[in-house]
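Undergrad: Sequence first, predicted model second:
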Amino acid sequence: MTYCVGLKLNRGLVFMSDTRTNAGVDNVSRFRKLFTWQVPGERALALMTAGNLATTQSVVSILEERTKAPSERRPSILEIPTMFQIARYVGETLRDVIHSNSATGQKADSAFNSTIILGGQVKGMEPRLFMIYPEGNFIEASEDTPFFQIGETKYGRPILVRAYNKAMSFEDAAKLLLVSFDSTVKANLSVGLPLDLQVIDRDALRLGMSKRIEGEDPYYQTISNGWGEALKKAFDSLPGFSF
């Protein structure tokens, strides 16, 4: 399993993913799930994956190959003119990879399923954020749904729902995501550090700050310990229940 979150803010987009994959409690590995592309001054893109590892690696490899090999260059996510068309192309690629590995035909076999968060900005257009489903269709973030989660979503969702603010800074967004991920890591062994963080600033048209956060990272430890203590204090401050 995995956990990935994409946030849409007034300032741009923020992405965070874990790196743990497992096929049982005694078979745990690290694989990157956050991938980026850019043409500085023209576009910046980020993509996160959850689901079958072979499926997600195949999709990313196809996208990457078509940005580099001249004979396979078209279509390329570095040339497709809009984020909507890029999302549609990524969805089609995901659907085709699942279909090629599934004996069930057009319906996605759950054994090969994968879900993708895609976001970025193309010159002259607004930053956009999408969640792409195994069948190839997708939805876009909006005022009512300003962030997407994929993977093991339930443990980290409450803090996002309560504390998200579209006007928040990138620094506060990173802090919010770390709390969300820490809650998930503590509740589910299938999600684990290190975490990958990527920022795309509105209208910068290049990748912004990125960071890999290891378990021993001092700030992560401060967030993890501080959030636990803050929850205890908040609980103790609530009025007592009476029968």
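TA: Arrived safely. Numbering: from 1, shown residues only.

Undergrad: C-alpha from now on. contacts and neighbour counts both.
TA: OK.

Undergrad: all helices of the protein, in order?
TA: 53-68, 83-100, 157-163, 170-187, 218-237 (DSSP state H).

Undergrad: Now the terminal residues of stretch 6-22, how far apart.
TA: 22 Å (C-alpha to C-alpha, to the nearest Å).

Undergrad: Relative to the whole chain's centre, how far out is stretch 175-186?
TA: 14 Å (C-alpha atoms, centre = their mean, to the nearest Å).

Undergrad: Same check on stretch 101-111?
TA: 24 Å.

Undergrad: Number of residues surrounding the spatially closest residue to residue 195 that is not a sequence neighbour?
TA: Spatial nearest neighbour of residue 195, excluding adjacent residues (C-alpha to C-alpha, 6 or more residues apart in numbering): residue 18 at 4.5 Å. For residue 18, the count of nearby residues is 29 (other C-alpha atoms under 10 Å).

Undergrad: thinking residue 18 is in contact with residue 196, fair?
TA: Yes. In terms of C-alpha atoms under 8 Å, residue 18 counts as a neighbour of residue 196; the distance is 6.3 Å.

Undergrad: who touches both of these two?
TA: Residues touching both residue 18 and residue 196 (C-alpha atoms under 8 Å, 6 or more residues apart in numbering) are residue 32.

Undergrad: before we go on, here's another structure to hold up against the first:
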Amino acid sequence: MTYCCALRLKDGLVFISDTRTNAGVDHISVFRKLYTFGIEGERFITIQTSGNLATTQAVIGYLQNQIELKREPNLLSVDSMFEVAELVGHTLQKVISDVTENTHEQSNFYCSLLLGGQIGGAEMQLYNIYPQGNFICATSDTPYFQIGESKYGKPILDRALTYDMPLSEALRCSLISFDSTLRSNVSVGMPLDALIYTKNSLHIPDGKRITDEDPYFMRISKQWSDTLRNGLQELPNPSEDYFK
């Protein structure tokens, strides 16, 4: 399984993905699920993947091949993030259709994608692309998307994340979301890949791979657990009516 989270905030974009894939309890592997494309100073594009591994690798491979062979359109030639989303959605739909024409079997090859970035002086965008190739766009009211095993990490984002939150705080909030997921679902696993993009920089960041021995992640994980336990103790006790 997978957990990927992407945020579109006032000051930039935050992307975090786990790296675990599994086909049963005895076949667990590590694969990257966060990919970057772009031209320094001109455009920055990131894609996160969840779902059938063969499908996601085919989609990324096709997009990379279009760039290398300079075939039009490609991620580095289209003029807007909306066109990027259309291109990626069409590619995903094509890959799934090429595998099987049986619509009842296509769900076996489904995957979902998160796409974010900025081109030139246009606004940053973040899209959630569905297996059918259609997509929705993040807004200031809904500034984040999740794909994969999202239910354990969603509560902290719903309670704490805001569009105006600084990127450092948003990263911290997202990492706690992952910590909650890692503790509750063994199909999501370390290491994590994190990428922070600052608005209008048009810089392609290197990103960071976070292992289970990362000092900062270990620190906030422990402190968050302690905070929850202490907070629970500080809540008022239920009245006797609950025990009648």
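TA: Everything's here; your move. From a predicted model like this one, the values you see are computed outputs, not experimental measurements.

Undergrad: quick one: which of the helices of structure 1 is nearest residue 33 of structure 1?
TA: Closest of the helices of structure 1 to residue 33 of structure 1 is helix 53-68, at 8.5 Å (criterion: C-alpha to C-alpha).

Undergrad: The closest one: average distance to aligned residues in structure 2?
TA: Mean deviation of helix 53-68 of structure 1 from its aligned counterpart in structure 2 after superposition (mean C-alpha distance after the TM-score superposition for structure 1): 0.5 Å.

Undergrad: Now that helix: buried residues?
TA: 53, 55, 56, 59, 60, 62, 63, 64, 66, 67 (16 or more other C-alpha atoms under 10 Å).

Undergrad: how close does the equivalent of residue 7 of structure 1 over in structure 2 sit to residue 94 of structure 2?
TA: In structure 2, the residue matched to residue 7 of structure 1 (TM-score structural alignment) is residue 7. Here residue 7 of structure 2 is placed at a distance of 27 Å from residue 94 of structure 2 (C-alpha to C-alpha).

Undergrad: between those two, which one's more packed in?
TA: Neighbours around residue 7 of structure 2 and residue 94, counted as other C-alpha under 10 Å, are more numerous at residue 7. The numbers are 29 against 14.

Undergrad: give me every residue that touches the more buried one.
TA: Here residue 7 of structure 2 is in contact with 13, 14, 15, 126, 143, 144, 145 (criterion: C-alpha under 8 Å, 6+ apart).

Undergrad: and if you look at residue 159 of structure 1?
TA: Residue 159 of structure 1 touches 176, 179, 180, counting by C-alpha under 8 Å, 6+ apart.

Undergrad: So the second one sits against residue 223, correct?
TA: Yes. In terms of C-alpha under 8 Å, residue 179 of structure 1 counts as a neighbour of residue 223; the distance is 6.7 Å.

Undergrad: Compare the two (neighbour count), which wins?
TA: Between residue 179 of structure 1 and residue 223, counted using other C-alpha under 10 Å, the more crowded position is residue 179 (21 against 16).

Undergrad: any idea how far that one lies from residue 26 of structure 1?
TA: From residue 179 of structure 1 to residue 26 of structure 1 the distance is 27 Å (C-alpha to C-alpha).

Undergrad: Residue 139 of structure 2 matches what in structure 1?
TA: Looks like residue 139 of structure 2 aligns to residue 142 there (TM-score structural alignment).

Undergrad: count of neighbours near that match?
TA: With other C-alpha under 10 Å as criterion, residue 142 of structure 1 counts 12.

Undergrad: Under the alignment, what does residue 121 of structure 2 map to in structure 1?
TA: In structure 1, residue 121 of structure 2 lands on residue 124 (TM-score structural alignment).

Undergrad: Translate residue 31 of structure 2 into the numbering of structure 1.
TA: Taking TM-score structural alignment, residue 31 of structure 2 has residue 31 as its aligned residue in structure 1.

Undergrad: Residue 81 of structure 2: what's it in contact with?
TA: Here residue 81 of structure 2 is in contact with 116, 117, 118, 119, 124, 125 (criterion: C-alpha under 8 Å, 6+ apart).

Undergrad: repeat for residue 10 of structure 1
TA: By C-alpha under 8 Å, 6+ apart, the neighbours of residue 10 of structure 1 are 166, 167, 168, 202.

Undergrad: Nearest residue to the second one in space, please, no chain neighbours.
TA: Nearest in space to residue 167 of structure 1, with sequence neighbours left out and distances taken as C-alpha to C-alpha, 6+ apart, is residue 10 at 5.6 Å.

Undergrad: if I look at the one you found, how far off is residue 164 of structure 1?
TA: Residue 10 of structure 1 sits 12 Å away from residue 164 of structure 1, going by C-alpha to C-alpha.

Undergrad: Please apply the same query to residue 213 of structure 1.
TA: Using C-alpha to C-alpha, residue 213 of structure 1 is found at 21 Å from residue 164 of structure 1.

Undergrad: try residue 158 of structure 1
TA: In terms of C-alpha to C-alpha, residue 158 of structure 1 sits 10 Å off from residue 164 of structure 1.

Undergrad: and if you look at residue 138 of structure 1?
TA: For residue 138 of structure 1 relative to residue 164 of structure 1 (C-alpha to C-alpha), the value is 23 Å.

Undergrad: can you check residue 136 of structure 1 too?
TA: Counting by C-alpha to C-alpha, the gap from residue 136 of structure 1 to residue 164 of structure 1 is 28 Å.

Undergrad: Residue 234 of structure 1 too?
TA: 19 Å.

Undergrad: Which one of these two is surrounded by more residues?
TA: Shown here are residue 234 of structure 1 and residue 164; by other C-alpha under 10 Å, residue 164 has more neighbours (18 against 9).

Undergrad: Pull the number of nearby residues for the alignment partner in structure 2 of residue 193 of structure 1.
TA: Aligning on TM-score structural alignment places residue 193 of structure 1 opposite residue 190 in structure 2. Residue 190 of structure 2: 18 surrounding residues under other C-alpha under 10 Å.

Undergrad: I'd assumed residue 16 was in contact with residue 190 of structure 2.
TA: No. Assessed by C-alpha under 8 Å, residue 190 of structure 2 is found out of contact with residue 16, at 11.4 Å.
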